[in-house]
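S.K.: I need the structure of the sequence given here:
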Amino acid sequence: MAHASQRPPAVAGLFYPADPHSLHAQISGLLAGAVPAERIDCPKALVVPHAGYIYSGAVAATAYEALARRRGVLRRVVILCPTHRVAIRGMALPASLSFITPLGAVPVDQDAWRLAQTLPDVVVDDRPHAQEHAIEVQLPFLQCVLDHFAIVPIAVGQADAASVAAAIEALWGGPETLILVSSDLSHYHPYRQAQLRDKATLAQIQQLDPRIEPEQACGAGPINGLLLAALRHHLRPQVLDQRNSGDTAGDRNRVVGYAAIAFSEDLDHACH
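M.R.: Sure thing, here's the model as predicted:
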């Protein structure tokens, strides 16, 4: 197990600008161009894509724009992601006390970190986080749309939906806590085939069916856990945006799918 007090950026200059001024300007532009989602009241959870900003940033911005009303309320973001580089069993918390981006340091919530360690299938290990982009690319967006917040970063490996849901449940909190799942959809299919596959996946998510397969979404494990938690809490999923890399910055021969999805209480509930 590796330890470090800070987790430095691994994909700055690759997935997003390394220069803080350029990064802030890009995110501001993406947020300004995001179409406001109608009647999204206080999303408790989001599913957000995690590709390079030129590919999925516009879709991600649609999710983050939905947090505008909670800027001064949200203080903790539980971020669950798949592991792209290091295979693990269960779930891994970092030992790091903070994650660094070009926009500054994002602290890890120490109370929640200690609580999460007590859960089955959760270990502390920096290795799955060291080069993982799926959490890192969300942080600059969060730094731009929230005031003061801490994170609970959880890398999800081979873990069943019930275990992931139990971790989400333990960290559910109140209005101060957002659950964020970092996931893309289908990978490397022709454009039209990807559209059909992703449409079917989103229909399954909207039905709160926790049987998403890895070929449907790279973050299938975290998504399935969130769907179980959403069922328990009677949350309603709403697709805010759906596109793929053929719509944004890539060719249409082999595309990656992206979606922004908000999970909220009934529309009658107001923000607190």
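S.K.: From here on, just use CA atoms for contacts and neighbour counts.
M.R.: Noted.
S.K.: The residue most central in space within the chain: what's it in contact with?
M.R.: When C-alpha atoms, centre = their mean is applied to the chain, the residue found nearest the centroid is Ser182 (2.7 Å). Ser182 makes contacts with 47-50, 79-82, 134-135, 138, 219, as judged by C-alpha atoms under 8 Å, 6 or more residues apart in numbering.
S.K.: Excluding residues flanking it in the chain, which one is nearest Glu176?
M.R.: Spatially, and ignoring its direct neighbours in sequence, Glu176 is nearest to Leu74 (4.3 Å; C-alpha to C-alpha, 6 or more residues apart in numbering).
S.K.: I meant to write Ala34 there.
M.R.: Distances taken as C-alpha to C-alpha, 6+ apart place Thr62 nearest to Ala34, at 5.0 Å, with adjacent residues excluded.
S.K.: helices or strands next to the helix or strand encompassing that neighbour in the packing?
M.R.: Thr62 belongs to helix 53-65 when elements are defined using DSSP states H and E. Secondary-structure packing of helix 53-65 (3 or more C-alpha pairs under 8 Å, 6 or more residues apart in numbering; DSSP states H and E): helix 20-33, strand 45-48, helix 139-145, strand 236-244, helix 245-248, strand 255-264.
S.K.: and if we set it to 6 Å?
M.R.: Judged by 3 or more C-alpha pairs under 6 Å, 6 or more residues apart in numbering; DSSP states H and E, the packing partners of helix 53-65 are helix 20-33.
S.K.: Figure out how far the helix it packs on is from the centre of its chain.
M.R.: Put simply, helix 20-33 sits 19 Å off its chain's centre (C-alpha atoms, centre = their mean, to the nearest Å).
S.K.: Pull out the buried residues from it.
M.R.: Neighbour counts over helix 20-33 (16 or more other C-alpha atoms under 10 Å) mark 23-24, 26-28, 30-31 as buried.
S.K.: Test my guess that Gln131 contacts Ala12.
M.R.: No. Gln131 is beyond contact range of Ala12, at 11.1 Å (criterion: C-alpha atoms under 6 Å).
S.K.: gap between the residue nearest to the centre of the chain and Gly13?
M.R.: Separation of Ser182 from Gly13 (C-alpha to C-alpha, to the nearest Å) stands at 20 Å.
S.K.: structure for this one too, so we can compare:
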Amino acid sequence: MNLVRPAAVAGTFYPAEAAVLRTEVERLLARAEHAGEVAAVSWPKAIIVPHAGYIYSGAVAASGYALLAKGRGHIRRVALLGPAHRVPFRGLALPGVQAMQTPLGNVAVDPAGVEALAGLPQVREMPTAHAQEHALEVQLPFIQEVLDGVSVIPLVVGDARPEAVAEVLEKLWGGEETVIVISSDLSHYHPYAEARAIDRHTVQEILHFESTPIEHEQACGATPINGFLPVARKHHLHPRLVGLCNSGDTAGSRDAVVGYAAVAFYGESRDHAGC
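M.R.: Sure thing, here's the model as predicted:
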């Protein structure tokens, strides 16, 4: 068994050279801080952030991760869930490794978190689901830069019922030492104005914990989102939109765009940032 899952999309979704990558992530985070997205006194319990190439969605992702910076030294592990793009399968997949590699170094896979999921029928080790998957990998450099020294429980989510995802999240919920990161883009390949309308509607559904499930046409990470939202509501989290745009706003044509949002979820006892 490989002990480390090697980086698969360095050089395509984000820079492959460590110094260039660190500079880029620092720039995106500094820009988010300058935009005033870090007014909260404390940090969110969970964030939903996009996973496209940094040139497209990096600024929106950074607006979510900048909010976690206040948890540096307190946050010790990240439960990281994202959709399967490469390999179809049922359930949720762990990578079966001890660490995840990026050009910035290795991120340890949290053994206690993995052990907590042992025995759940919907969770299995499946290295092939992780091998070429970008949805989790693109989050790792942000986690490394913002939190430093944390471990992750990386789960690629395949065909799974919301209740199955929710059960996993409950097992990993923990206290202030644990944060949840849900990796998802929004709508794909609609004309600019149409995409903006679709994405605004999707965000409102998320912010209001609508009972109607998010569809995969609205968000590629609909499955982890639909599992997360009932748990967030049960734990009385309060969502705040901190970033919303699409590829037509950043680095792409407006003929067919991909949408991106960052949503932060705060506990009742924590101050939270407005949008």
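S.K.: For burial, what's the neighbour tally of the residue nearest to Ala34 of structure 1?
M.R.: Around Thr62 of structure 1 there are 27 other residues, counting by other C-alpha atoms under 10 Å.
S.K.: Could you do Asp126 of structure 1 as well?
M.R.: 19.
S.K.: wait, it sits on Ala92?
M.R.: No. The pair Asp126 of structure 1 / Ala92 is not scored as a contact, 7.8 Å apart, by C-alpha under 6 Å.
S.K.: And Glu215 of structure 2? What does it align with in structure 1?
M.R.: Matched by TM-score structural alignment, Glu215 of structure 2 corresponds to Glu213 in structure 1.
S.K.: How about its match, nearest residue that isn't a chain neighbour?
M.R.: Closest to Glu213 of structure 1 by C-alpha to C-alpha, 6+ apart is Ala220, at 5.8 Å.
S.K.: List the contacts of the one you found.
M.R.: When contacts are counted by C-alpha atoms under 6 Å, 6 or more residues apart in numbering, Ala220 of structure 1 touches 212-214.
S.K.: The strand or helix carrying Ala195 of structure 2 against structure 1, how far on average?
M.R.: Taking DSSP H and E as the definition, Ala195 of structure 2 sits inside helix 192-207. With mean C-alpha distance after the TM-score superposition for structure 1, helix 192-207 of structure 2 departs from structure 1 by a mean of 0.3 Å once superposed.
S.K.: got the angle for that helix vs strand 257-266?
M.R.: Here the directions of helix 192-207 of structure 2 and strand 257-266 differ by 20 degrees (axes from the mean of the first three to the mean of the last three C-alpha atoms, to 10 degrees).
S.K.: residues of helix 192-207 of structure 2 that come out buried?
M.R.: Neighbour counts over helix 192-207 of structure 2 (16+ other C-alpha under 10 Å) mark 192, 195-196, 198-200, 202-203, 206-207 as buried.
S.K.: just the buried members of the contacts of Ala220 of structure 1?
M.R.: Applying 16+ other C-alpha under 10 Å to the contacts of Ala220 of structure 1, the neighbour count classes Ile212 as buried.
S.K.: wait, which of the contacts of Ala220 of structure 1 is closest to Ala155 of structure 1?
M.R.: Among the contacts of Ala220 of structure 1, Pro214 lies closest to Ala155 of structure 1 (C-alpha to C-alpha), at 15.1 Å.
S.K.: Reduced to three states, what does the closest one come out as?
M.R.: coil (DSSP: H, G, I helix; E, B strand; the rest coil).
S.K.: And for it, nearest residue in space, chain neighbours not counted?
M.R.: Residue nearest to Pro214 of structure 1 in three dimensions, not counting chain neighbours: Ala220, with 5.2 Å by C-alpha to C-alpha, 6+ apart.
S.K.: Now do the helices in the stretch 51-200 of structure 2.
M.R.: Listed in chain order, the helices of the stretch 51-200 of structure 2 (DSSP state H, counting those that start in this stretch) span 54-65, 111-116, 127-131, 134-137, 140-146, 162-172, 192-207.
S.K.: Could you check the angle the longest one makes with strand 238-246?
M.R.: What it means is helix 192-207 of structure 2. Counting by the same axes, to 10 degrees, helix 192-207 of structure 2 lies at 170 degrees to strand 238-246.
S.K.: hmm, back to that, how much space between the residue nearest to Ala34 of structure 1 and Tyr258 of structure 1?
M.R.: Plainly put, Thr62 of structure 1 is 11 Å away from Tyr258 of structure 1 if you go by C-alpha to C-alpha.
S.K.: got a list of what the closest residue to Ala219 of structure 2 other than its chain neighbours touches?
M.R.: Of all residues not flanking Ala219 of structure 2 in the chain, Leu186 sits nearest, at 4.0 Å (C-alpha to C-alpha, 6+ apart). When contacts are counted by C-alpha under 6 Å, 6+ apart, Leu186 of structure 2 touches 218-219, 259-260.
S.K.: What's the match for Leu186 of structure 2 in structure 1?
M.R.: Applying TM-score structural alignment, one finds that Leu186 of structure 2 aligns to Leu185 in structure 1.
S.K.: Reformat the contacts of Ala220 of structure 1 as TSV; add distance to His269 of structure 1.
M.R.: Conversion of the contacts of Ala220 of structure 1 to TSV gives the following (distance: C-alpha to C-alpha, whole Å):
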residue	distance to His269 of structure 1
Ile212	29
Glu213	32
Pro214	34
